[in-house]
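S.K.: take this sequence and fold it.
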Amino acid sequence: MSVHDHHPRTQSLSTESRLDADPDPPPHPSSTPVPSADILEGSPHGILIASAREGGTALYANARLEEMFRTPVPMEPGGLAAASQALFDRNGEAMEFAESPLGVALLQRRPARAEVQYRVPGQEPLTLDITASPLDCAHRADQVAVVYLHDISHQHHAAGALDEANRRLAQQLEDITWVHALTERLTDHDSVDETLSRVLSEGARLLQADMGVARLLNEELRTMETRATYGIEPSARAEELISSVGDKGELVDAAARAGGWLVYEDVLTDPAAAGALRELGRETGFRSVYLLALRSASGRKLGALAWAFRRPGRPTSRQRQLATTYCRFAGQIVENNRLYERERRIASTLQQSMLAQELPHIEGVQIAACSLPGAQGMQAGGDWYDVLALPDGKAGLALGDVMGKGLRAATAMGQMRTALRSYALVEGEDPVAVLTDLNALTADMELTDLATVLYMTVDPAQRRATVASAGHCPPLLVDHAGAAFVRAGQGVPMGVMDEWQAEAGEVELPQGALLVLYTDGLVERRGEELGTGLERLRQAALSAPAEVGELCGHLVEQCLDEGANPDDVAILALRMG
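M.R.: Below you'll find the predicted structure:
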């Protein structure tokens, strides 16, 4: 009801104005009669008595109603019907007077209750719980009803605030879940560049960015290096400009001083945008930039991530908060990946330095070897080989695989190779004795929990080999009869038992025979049975080139998936003259 028209409000119910008064009411037996108006005026709720005359006319309104509406209730004939223009239902739709609780009580003569919004321009809206009931007044010609109005605006606002808090909490939980899922996917990438590429693409999707650049600080050169880009057409000029923007890390420092991020809403007009950044925007087509400092878990400066947009503007606060959280986790993963890469380089260098750099020349045989680092994983493995020139023109061939990755595996590999060479030079005629001594040393020095080793001696004059294997892949022999795996001389891996033992195996090597020793990286594929990989190797060996120096490349091409090896691979091959 609109109550802008100020009319005198009925202040009390006199004897003449009471709706169904008895002209001679009996006296109360023991007390003074209480005036009806005093009871209504003392009510904490708004009370309105109205008739259906001229569509809705107020007969009585208590003081609480005036307090609610902050203006007198219109008492003129038809005033209530006119005021109904300010009524709306809980859905915010306009409510006709006939649909309101008062209208239903007056016109349909039945009780009604509803939650109603009362909106008047320039005033705070009210939310009212309205209950109306028809009154039976025999002496009146028009219909009458009484209405109770309870102001529930505060409860409504509190419920709305609770709903909003729940909505925000749900949004925060959704955001946390989203960031967690993105971070989990980041751990699938082992290299720094792959991780940064993923961060740029996922960040672009979050920020609705068109381009992105990830740059890391080279601590040795004290310069910034571009490690990944997103959405930028490659060109020499673009690369030159990217390299020149904050090449000493000034933008990272500026972002750190500003709280971790910077925004250039329009690089063409922002005076803080350096000339190179402005020119880069013209070159690649962006107008605004959002930059985040990338830091390690300890807060050490790593570099910066920047996203660019073709239109001027800035990300929303929620987008910035999510990007900041995501990149905080990404910084930790990038730092770990950098440490892994550094360890891999050290381990790989150590591993390669411990392998035989030159193979000895042994009369009557051709020998070739190769070692390939894994294409996946951040750490070098423990695959190794060695060739020894033994007395009486014999050759000693050794191949091993130390369980594990990284410096520990590379160190154990070097120690085992050195030890085996020493034992072989002393008792090289007996491969079983060599591996028995090696197993004892492995256990005594706790070099590794598990390692596989194969050692054999080859006598070119007798065209015969003696082999012993500590759980290693069986050698492959290719001769005039075909290609077959040598299963002789098998024992358990190193480090499994204190006392290692096996029966040495004897292998005949006819003229032109090819003997292939290899580690499991050549034959194993994820989700595939080992037998399938062994058969693939056997078929590849049957078509091997006659020149043993070309053998390794042939086997790698035929046995590895598109030439990529997920694990380290070592191959040692010998062809009889």
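S.K.: all contacts plus neighbour counts: C-alpha atoms, from now on.
M.R.: Fine.
S.K.: neighbours around R342, how many?
M.R.: Residues near R342, counting by other Cα atoms under 10 Å, number 14.
S.K.: typo on my end, it should be E343
M.R.: 17.
S.K.: number of residues surrounding E164?
M.R.: 12.
S.K.: same question, S353
M.R.: S353 is flanked by 11 other residues according to other Cα under 10 Å.
S.K.: which helices and strands does the helix or strand it falls within pack with?
M.R.: Element membership of S353 [criterion: DSSP states H and E] is helix 317-354. Applying 3 or more Cα pairs under 8 Å, 6 or more residues apart in numbering; DSSP states H and E, we find helix 317-354 packed against helix 153-186, helix 192-207, strand 288-295, helix 406-427.
S.K.: ranking these by burial, who's on top?
M.R.: strand 288-295 (a mean of 25; mean count of other Cα atoms under 10 Å).
S.K.: which strands or helices does that one pack on?
M.R.: Secondary structure elements in contact with strand 288-295, counted by 3+ Cα pairs under 8 Å, 6+ apart, are helix 250-257, strand 261-264, strand 301-309, helix 317-354.
S.K.: buried stuff in the first one?
M.R.: Right, the one you point to is helix 250-257. For helix 250-257, the buried set under the neighbour-count rule, 16 or more other Cα atoms under 10 Å, comprises L251, V252, D253, A255, A256.
S.K.: and if you look at stretch 228-235?
M.R.: Buried residues in stretch 228-235, counted by 16+ other Cα under 10 Å: A228, T229, Y230, G231, I232.
S.K.: give me the residues contacting it.
M.R.: Stretch 228-235 has contacts (Cα atoms under 8 Å, 6 or more residues apart in numbering) with D193, L196, S197, L200, S201, D210, M211, G212, V213, A214, R215, T284.
S.K.: sorry, back to before: with distance to A380 added, can I get the buried residues of helix 250-257 in a markdown table?
M.R.: Rendered in a markdown table, the data for the buried residues of helix 250-257 read as follows (distance: Cα to Cα, whole Å):
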| residue | distance to A380 |
| --- | --- |
| L251 | 36 |
| V252 | 33 |
| D253 | 35 |
| A255 | 37 |
| A256 | 36 |
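S.K.: one more to line up against the first:
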Amino acid sequence: MLDISSRERVHVETLPATPDDMGVCDAFEQFVPVGKPDAMNAPHPPKVAGIDSTVPAPAHTVASVATGTSPIAPANPQTAPGALLQDRLAGWVSDLTTLHELTERLARTSSLDEALQELLRAGAALVGARRGLVVLEPADGRGPDTMIGLGLARADLGHIETIPRSAVPYGRILDGLPGTDDGIAVPDLLAEKGLDPRHREVAARLGYAASYTLPLTPDEAAADADAAQAAETTRRLGAAVWLYDEPAEPSERQRHLIGLYARYAAEHLARLLELERARASMATMSEELLPSRLPRIPGVQLAARHRTSPYGGGDWYDALPLPDAALGLAVGSVTGAGPSAVAAMGRLRASLRAYAVMEGEDPVAVLSDLELLLRLTEPARSATALFGYCEPALCRITLAGAGHSPPLLLGERRTEFVETSVSAPLGMLACWEAPSVEIHAEPGETVLLYTDGLLHRTGDPTDRAFARLHAAAAGVPQALRRDPGAIADHILRTVLPEGRETTDSTEDVVLLAARFE
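M.R.: Have a look, this model is predicted:
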């Protein structure tokens, strides 16, 4: 309890009643006791970050003042000011603690969908709602555009989307109409005059009677009001809506808290949005550098699966027709990640195609030429590669590998890794060369070529990862063994369970399956 000197007159009732009150830390200065030691008369502490002095006092603070016996002064002038300050400070600390916990949880999200869900959950807790939705529609038109709901099924969101855009608050916010910058509260939806009939019908169907909508706009300083308005319109990411089951609206204090949280959330979403766009661009670039379709060669069926790393990896595959009804099969991986690795992958794959056309019947010569090119043009980079000269009529593949994992042969009577010669990756030695091996398959058997990313994404040690891959291949159901695409899908699902196929790994995953008929 603060000790307030009786010689100092205090008007306590003015603290919570004034809209622009001084705030907690300024109040400390006014209530400094007279005649105390210098330590107590020191300058008041700096304001706590995040406290806005214009925010009205919490409801319980106002109530505590109202309990006094006199409308002018509290019952005990010696202790009431200290109790008021403690109560006010407790309210601020509670609010800051809540915001800190919610923003910490939001900051731990690493994907756009996860962040949007967390935004809805936190916002519902702050405004006292049970359901909500967020509409992501960046004003720059670059997307992605999406709608995510909390407590709303996909069909419910579909009903909401049938409401005319101009009849819903989030539509007016997204269109940048005047008066929507601070949010829109609809405390009693069904009592609104001029409510769109479709909006009334959807609200009755879904069972909500009120809503509160906020824009999602990252902060950006502007020189004047017009520039600020233009910047806000161009940077707006979307809008968040919370739905009440009964007529209601958030209090002034709830609006302030959700406003602080929404501004932080918009900054976080803007960063994740840029990351999502960069990942999409990297995935598009990688896919464009790989074959758009696989060739059709009599006697063999082909299927490929490629999972691009969000950071842009350098794994590739290829299948190209060669003279004499032969087929060239290749998989490989360039070290590194990002745009430079993707570009290097494209150059290496294009070079391999040229060497395969010229001397594909000799896989060792193909990789030797590729190694020389890599060493001369990109001396700071290395790569692993596996190239096979496939003769479908003979069910035979002649393979040469450079530091790459061995192929997997699976059929009705056997599932085994192919024995290949031990060799270093391309670019690691002054002169690369290793003997080739031949694979003799039976009709109906499938040869599976893959990159190391398939093993690394399991998170297991190398020996366990190989065992997992072998078990997945051996366990392919008989009904799927006639389709190389189904075989590849089954292996991906088995080797990379629990979402590891889409995890944020730095490793690409490539599977190339060739089934002999």
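S.K.: TM-score for this pair?
M.R.: Laid over one another, the chains give 0.68 as their TM-score (TM-score structural alignment, normalised by the length of structure 2), with 431 aligned residues with a Cα RMSD of 4.3 Å.
S.K.: now do the same for A419 of structure 1: its match in structure 2.
M.R.: In structure 2, A419 of structure 1 lines up with S351, judged by TM-score structural alignment.
S.K.: for its match, which non-adjacent residue is closest in space?
M.R.: With Cα to Cα, 6 or more residues apart in numbering as the criterion, S351 of structure 2 has its nearest non-adjacent residue at 7.0 Å, and that residue is L370.
S.K.: okay, now the one you found: neighbour count?
M.R.: L370 of structure 2 sits with 22 neighbouring residues when counted by other Cα under 10 Å.
S.K.: now swap in A231 of structure 2 and tell me
M.R.: Tallying neighbours of A231 of structure 2 according to other Cα under 10 Å, which is how burial is gauged here, yields 17.
S.K.: just the element for it, please.
M.R.: Per DSSP H and E: helix 225-235 holds A231 of structure 2.
S.K.: buried sites along that helix?
M.R.: The neighbour-count criterion (16+ other Cα under 10 Å) identifies A231, E232, T233, R235 as the buried residues of helix 225-235 of structure 2.
S.K.: which one of those is nearest R464 of structure 2?
M.R.: The shortest gap between R464 of structure 2 and any of those belongs to R235, at 48.4 Å (Cα to Cα).
S.K.: surely the closest one meets D140?
M.R.: Yes. A contact is recorded between R235 of structure 2 and D140 when judged using Cα atoms under 8 Å, the distance being 7.1 Å.
S.K.: what lines up with L477 of structure 1 in structure 2?
M.R.: Matched by TM-score structural alignment, L477 of structure 1 corresponds to L409 in structure 2.
S.K.: which SS state does its match fall under?
M.R.: For L409 of structure 2, the reduced secondary structure class is strand; criterion used: DSSP: H, G, I helix; E, B strand; the rest coil.
S.K.: which residues touch it?
M.R.: Residues in contact with L409 of structure 2, defined by Cα under 8 Å, 6+ apart, are T415, E416, F417, V418, A441, E445, T446, V447, L448.
S.K.: and in structure 1, which of those residues remain?
M.R.: For both residues aligned by TM-score structural alignment, their matches' Cα atoms under 8 Å, a contact is called conserved when the aligned residues also meet in structure 1; among these this holds for T415, E416, F417, V418, E445, T446, V447, L448.
S.K.: and the residues you listed, which are buried?
M.R.: In terms of neighbour count (16+ other Cα under 10 Å), the buried residues within the kept ones among the contacts of L409 of structure 2 are T415, F417, V418, E445, T446, V447, L448.
S.K.: now T494 of structure 2: closest residue in space, sequence neighbours ignored.
M.R.: With sequence-adjacent residues excluded and distances taken as Cα to Cα, 6+ apart, T494 of structure 2 is closest to A472, at 5.8 Å.
S.K.: what helices or strands is the helix or strand hosting the one you found leaning on?
M.R.: Applying DSSP H and E as the criterion places A472 of structure 2 in helix 462-474. Using 3+ Cα pairs under 8 Å, 6+ apart as the contact definition, the elements that helix 462-474 of structure 2 packs against are strand 408-410, strand 415-417, helix 453-456, helix 484-495.
S.K.: wait, is the residue nearest to S351 of structure 2 part of a strand?
M.R.: No. Note on L370 of structure 2: no strand contains this position according to three-state DSSP, which reports helix.
S.K.: alignment lookup: it to structure 1.
M.R.: Under the alignment (TM-score structural alignment), L370 of structure 2 maps onto L438 of structure 1.
S.K.: give me the angle between the helix holding S353 of structure 1 and strand 288-295.
M.R.: Between the axis of helix 317-354 of structure 1 and that of strand 288-295 there is an angle of 50 degrees, by axes from the mean of the first three to the mean of the last three Cα atoms, to 10 degrees.
S.K.: the helices and strands packed on helix 317-354 of structure 1: which one's closest to A306 of structure 1?
M.R.: With Cα to Cα as the measure, strand 288-295 is the member of these nearest A306 of structure 1 (4.2 Å).
S.K.: structure 2: matching residues for the closest one?
M.R.: Residues 210-217 of structure 2 are the counterpart of strand 288-295 of structure 1, counting by TM-score structural alignment.
S.K.: so what touches the matching stretch?
M.R.: 169-170, 173-174, 180-189, 232, 235-250, 259, 262-263, 265-267.
S.K.: what number of residues lie near the nearest residue to L126 of structure 1 once chain neighbours are set aside?
M.R.: Excluding the flanking residues, the one nearest L126 of structure 1 by Cα to Cα, 6+ apart is Y118, at 5.0 Å. Residues contacting Y118 of structure 1 under the criterion other Cα under 10 Å number 23.
S.K.: can you check the one 5 residues further on too?
M.R.: Counted with other Cα under 10 Å, the burial measure for Q123 of structure 1 works out to 10 neighbours.
S.K.: can you find the partner of D266 of structure 1 in structure 2?
M.R.: Pairing criterion TM-score structural alignment: the partner of D266 of structure 1 within structure 2 is identified as D188.
S.K.: from P74 of structure 2, how far off is its match?
M.R.: Using Cα to Cα, to the nearest Å, one gets 38 Å for the distance from D188 of structure 2 to P74 of structure 2.
S.K.: could you do A344 of structure 2 as well?
M.R.: In this structure, A344 of structure 2 and P74 of structure 2 are 77 Å apart, going by Cα to Cα.
S.K.: likewise R236 of structure 2?
M.R.: Applying Cα to Cα, the value for R236 of structure 2 to P74 of structure 2 is 48 Å.
S.K.: ok, G238 of structure 2 next?
M.R.: In this view, G238 of structure 2 and P74 of structure 2 are 48 Å apart by Cα to Cα.
S.K.: and the two? Which one has more around it.
M.R.: Between G238 of structure 2 and P74, counting by other Cα under 10 Å, G238 is the more crowded of the two (24 against 20).
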